[in-house]
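Following is a predicted model, sequence given first.
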Amino acid sequence: MEPRDTSDSNGAGGTKAGAAAPVKATGSGTLIGAIFLMATSAIGPGFITQTTNFTIRMGAAFACAILISILVDIAVQMNVWRVIGVSGKRANTLGNEVLPGLGWVLGALVAVGGLIFNIGNIAGGGLGLNAMLGLDARIGALVTAAVGIGIFLWKAAGRVMDAVVVFLGFLMMLLMLYVSIQAQPPVGEALRQTVLPDQFDFFVVTTLIGGTVGGYITYSGAHRMIDTGVVGRANVQVITRSSIIGIMATGVMRALLFLAILGVVAAGIDLSASTTQAADAFQYAAGTVGVRLFGIILFGAALTSVIGAAFTSVSFITRQGASQNLRNGVTVGFILFSAAVFWMLGQAPQTILIVVGTVNGLILPIGFTLILWVAWRRQDLLDGYVYPKWLLVIGVLSWLLTIYLGVNAIGGLSALWQAG
C-alpha cells in the first residue's frame, strides 16, 4: 500500500512510528517532493553567492571543499532522516520529549535563521526577475513573495509545493548544465584538486555545510516526509535512499555552478571586484542568453528556498498535529513578514548571505546533538528500533567535524563581517 499524503487534509504529519506499511520498491516516488524540498531549500541565492565567491577566491581548490561538504551532508542527512522517519516525529517534538522546552529553543534558532535567509531569498527572487525580464528588483522581490504566498493559500498546498519544487529543481539543473558546458572549465584540474588541493579554508567548508544542511535546511525534507506518511521501521530503506538522493542533487547543482564559474575564472576574467559576480560570470560564459538563464536559475532558486524556509520554519514553531489551515496561515504570515523586512532594508548584502550560511553551520551541531542522542539512548522514541551502530558512528564523527570546523571558522567569520 502506498503511503497517503495527509498534509493537505489534516496536516497531522504524525503517523505512529512503525505503523506505516512498507512502500514498494518504486515507492520512493512518494517522497520525490520531500527529496526536492531538501535539495532546493539548499539551492538558494545564498548558495549561488557562496559558490561564486569561493570559486573566485580559491579556484579549482574549491572542489575539495565541495567534496568534504557533500560527504558530511550525507552523514548528517542519513541520520536526520532515519531518526525523524522512524520516530514519525518532527525534530522539535523529539526535542521536547527528550527535555521539555528543548524543542522550542531549537525551533526559535531555526525559525530566526530561516527568517534571515528568507529575506535574502526574496531579494534574490527580485534580482532573478530583473535579470530574466528587466523587472525592477524590488518589485520582483514582491512578486516572488506573492507567488510563495499563493502556493500556501492553495487548498492542496502540499501537492502544489511538491510540484513546484520538483519542476524548478530539474529546470535549474538542466540550465546549469548548459552554462557549465559553455564555460569550458578545466575539469581535469578540478578533479586533481578535489583530492590534492593547493589551499584549504575551514571557513569555506563550514559555510558550505551550513548552507546545505545547516539551520532549517537540515530538517526541510525530513519534516515534509512525515507529512507524506512514509514513516516507521518498515520504511527505513526508502527513507535512507531518499536522503542520499536529495544531497546528491544538491551536490550536482553545486558542482555544475562551480564548473561554470571556474571556466570563466580560468579564462582570465577578473570577477573579484564585481558586485554581481554570478551574473557577470554567466554573461561571459554564454552572452546575453547567459544573463537570461542566470535570471531563471536565480528566480527558481529563490522561490524554492522561500517555500522551503517558510514551510520548515513554521513546522518548528507549530505543534505537531496542528491543522493544515493554521500551518498555512502562519506560513503566509512568515513570508509576508520576510517581504516587509526586505522592503524596509531594500537589499540583502552579499556578505550577510555568506555570514548567515556560516552561522547556520555553527548552529548545526546543536540540533544534530539531539538527533544523535535519540539514536543512541532513546529507542523508546524509535518504537524499539535498534539503530545501526555504523550509522551512529559516522554521525558522531560528522558531529565532531562540524564542531572542529565551526571553531576554526569563527575567526574567518569575524574578519568577513568586519570587512563587509
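Good, I have the coordinates. Residues are numbered from 1 along each chain as shown.

can we go C-alpha only for contacts and neighbour counts from here?
Noted.

in stretch 189-203, what counts as buried?
Ala190, Gln193, Thr194, Pro197, Asp201, Phe202, Phe203 (16 or more other CA atoms under 10 Å).

And stretch 119-134, by the same measure?
Buried residues in stretch 119-134, counted by 16+ other CA under 10 Å: 119-132.

and the residues you listed as a markdown table, adding secondary structure?
Below are those laid out as a markdown table (DSSP: H, G, I helix; E, B strand; the rest coil):
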| residue | secondary structure |
| --- | --- |
| Ile119 | helix |
| Gly120 | helix |
| Asn121 | helix |
| Ile122 | helix |
| Ala123 | helix |
| Gly124 | helix |
| Gly125 | helix |
| Gly126 | helix |
| Leu127 | helix |
| Gly128 | helix |
| Leu129 | helix |
| Asn130 | helix |
| Ala131 | helix |
| Met132 | helix |
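
could these go into JSON lines alongside distance to Gly33?
Listed next are the buried residues of stretch 119-134 as JSON lines, based on distance: CA to CA, whole Å:
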{"residue": "Ile119", "distance to Gly33": "24"}
{"residue": "Gly120", "distance to Gly33": "23"}
{"residue": "Asn121", "distance to Gly33": "20"}
{"residue": "Ile122", "distance to Gly33": "21"}
{"residue": "Ala123", "distance to Gly33": "25"}
{"residue": "Gly124", "distance to Gly33": "23"}
{"residue": "Gly125", "distance to Gly33": "21"}
{"residue": "Gly126", "distance to Gly33": "25"}
{"residue": "Leu127", "distance to Gly33": "26"}
{"residue": "Gly128", "distance to Gly33": "23"}
{"residue": "Leu129", "distance to Gly33": "25"}
{"residue": "Asn130", "distance to Gly33": "28"}
{"residue": "Ala131", "distance to Gly33": "28"}
{"residue": "Met132", "distance to Gly33": "26"}
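
Next one for the comparison:
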Amino acid sequence: MDNIQDSQPVEEKKASHSTEARARKAALLGAVFLMATSAIGPGFLTQTATFTAKLGAAFAFAILISVLLDIAIQLNVWRVIAVSGRRAQELGNAVLPGLGWFMSILVVVGGVVFNIGNVGGAGLGANAMLGIDAKIGGIVTAIVAIGFFLSRRAGMALDKALVVLGAVMILVTAIVAFSSNPPVGEALKNTVMPGTIDLLAIITLVGGTVGGYITYAGAHRMLDSGAGGVEHLAQTTRSSVTSIIVTAVMRFLLFLAVLGVVAGGVVLNTEGNPAAEAFQAAAGDLGMRFFGVVLWAAGISSIVGASYTSATFLTRSSGSDNKTQNTVTIVLIAISTLLFGIIGTAPATLLVFAGAFNGLVLPIGVTVLLYIALFRSDLMNGYKYPKWLAAIGILGVAVAWFLAWRSFGGVFQMLG
C-alpha cells in the first residue's frame, strides 16, 4: 500500500511532463506554420507567378538559392532569440539605444504595405471561391482574423488554424501543378544549371520569404509560447528549418503549376493577376475556384502573421497571455483594412515591391543578431555560440547585403 501511495506523485509528474511536452511541440508547430504561412501570402503567389512567367524554368535556380539563404538566416535568428529570451527589437535597443525602434519602424511599415495586399488578396480569393464582392470579402476576412485575437485562447486557436490553412494551400496547389503537366526534367536541370540568373528575383524571393516581419514571425511566436531556451535548442533548430522547407515546398509546387502553363504557350499578364490566370489555364473554371481557396487561405494567414509579428515589435515580451499585444494586433488589422478600403486591391507591382523592400530590410536586423551572437555573451546568457552556425549566418547575411546593394535601384524602379 505504501508503495502505491509513493508511486502516485511520480505518475502525476510523468503525466505533467508529458502534457508540457505535447504543448511545447504544438507551440513549435504553430511557430513553424506562422512563419511559413506568413511568407505564403498574396505577394508570394504574385511574385512566384511573375518571375516564372519571366524566367521560365531558370526560376528554379532562384528558388534553390533563396531556400539556402533562408535556412542560413532562420537558423541564426531562431537560435539568438531563443537563447537570449528577448525579441529582436529588445536586443537591438540593448546594443544601441533606439536601434530596436528603428528596426520596429522598418518591420511595421513593411508589414502594413504587405497587409494591404493581404486583405485585398483575401477579398479576391473570396470572390474567386464564392463569387462575392472582393471588397466585402476582404473586410469579412479581416473581421475573421480579428476574431482569433479576441479569443481567450488566442494562441492555441491561432496555431491550429495556421496548420490547417498551410496544409490546404499545399494540397490544392499540388493538384493544380499536376494538372498543368510541367516540364519537371527541365525544371530540375535549371535548379543547378540555370539558363539565366536574375539577382532581383533572388532578393525578392528572400525578402518575400524571410524578409521584413517574416524574419521574426516564427521566432517571436516560439518565444511567446514559452518554447524558447537553451534546453529546447534541438527542437528550435528543427522548427526553424522545417518552416523554410514548408515554404519551399509551396513555392516549388506553385512554380511547377505556372511553369506548365507557360511552357504550354500561355502568355500571362504580369501586370494583372498572373497566378489566377495560370490556375485557370491549368484546370479551367475549377482551377479558378482552387485559386480562390489558395488565395483566401494565403490572405487570412498572412493578415494574421503580419499583424501579430508587427505587434510583437511594438509591445514588450510578457508571455503568451498578452492583452495589450492582442489589442495592438487588432488595431493593425483594422488599419490595414481601412487602407485597403481607401486604396483598393494592391496591384501586382506593389506586392512584388513589398517583397523586394523587405529583402533590403532583411540584412539590417540579421546583422544585429549575429553581432549579439558573436560579441555580446551577456545578452546570450553566457551561451557559447556554435562557430559553424555563425559561419553560415555570416555567409547568408553577406550574400543578402550584396543582393540588397545590387538590387537597390531595381527595387525602387518597380514603383516608377
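Received, thanks. Quantities reported herein were computed from a predicted structural model and do not represent experimental measurements.

Show me what Val168 of the second structure lines up with in the first structure.
Under the alignment defined by TM-score structural alignment, Val168 of the second structure corresponds to Leu171 in the first structure.

circling back to that earlier point, farthest-apart pair in the buried residues of stretch 119-134 of the first structure, please.
For those, the farthest-apart pair by CA to CA is Ile119 and Met132; their separation is 20.1 Å.

sorry, back to before: among the buried residues of stretch 189-203 of the first structure, which are in helices?
Counted as lying in helices by DSSP state H, out of these, are Ala190, Gln193, Thr194, Phe202, Phe203.

check contacts around the third one.
What that stands for is Thr194 of the first structure. Contact analysis of Thr194 of the first structure by CA atoms under 8 Å, 6 or more residues apart in numbering lists Ala60, Ala61, Phe62, Ala63, Cys64, Ala65, Leu67.

that older thread, who are the neighbours in contact with the match of Val168 of the second structure?
Here Leu171 of the first structure is in contact with Ile297 (criterion: CA under 8 Å, 6+ apart).

quick one: the one helix or strand it maps to to the second structure mean distance?
In the assignment (DSSP states H and E), Leu171 of the first structure maps to helix 157-183. Helix 157-183 of the first structure, aligned to the second structure and superposed, deviates on average by 0.7 Å (mean CA distance after the TM-score superposition for the first structure).

How about stretch 278-293 of the first structure?
Mean for stretch 278-293 of the first structure is 0.9 Å (mean CA distance after the TM-score superposition for the first structure).

Also stretch 248-266 of the first structure?
Stretch 248-266 of the first structure differs from its equivalent in the second structure by a mean of 0.3 Å after superposition (mean CA distance after the TM-score superposition for the first structure).

what does that stretch correspond to over in the second structure?
Going by TM-score structural alignment: stretch 248-266 of the first structure matches residues 245-263.

any residues touching the matching stretch, and which ones?
By CA under 8 Å, 6+ apart, stretch 245-263 of the second structure touches 33, 36-37, 39-40, 45, 48-49, 52-53, 56-57, 60, 63, 67, 169-170, 173-174, 176-184, 187, 209, 268, 275, 278-279, 281-282.

hmm, back to that, pull out the buried positions in the helix holding Leu171 of the first structure.
Quick answer for helix 157-183 of the first structure (16+ other CA under 10 Å): 157-162, 164-166, 168-169, 172-173, 175-177, 179-180, 182-183.

go on, stretch 312-321 of the first structure?
Going by neighbour count (16+ other CA under 10 Å), the buried part of stretch 312-321 of the first structure is Thr312, Ser313, Val314, Ser315, Phe316, Ile317, Thr318, Gln320.

Kindly report the same for stretch 94-104 of the first structure.
Neighbour-count burial for stretch 94-104 of the first structure [16+ other CA under 10 Å]: Leu94, Gly95, Val98, Leu102, Gly103, Trp104.

again with stretch 288-300 of the first structure
Neighbour-count burial for stretch 288-300 of the first structure flags Gly290, Val291, Arg292, Leu293, Phe294, Gly295, Ile296, Ile297, Leu298, Phe299, Gly300 (criterion: 16+ other CA under 10 Å).

Apart from its chain neighbours, what residue comes closest to the third one?
In this case it means Arg292 of the first structure. Met132 (4.6 Å; CA to CA, 6 or more residues apart in numbering).

Give the aligned equivalent of that neighbour in the second structure.
Match for Met132 of the first structure (TM-score structural alignment): Met129.
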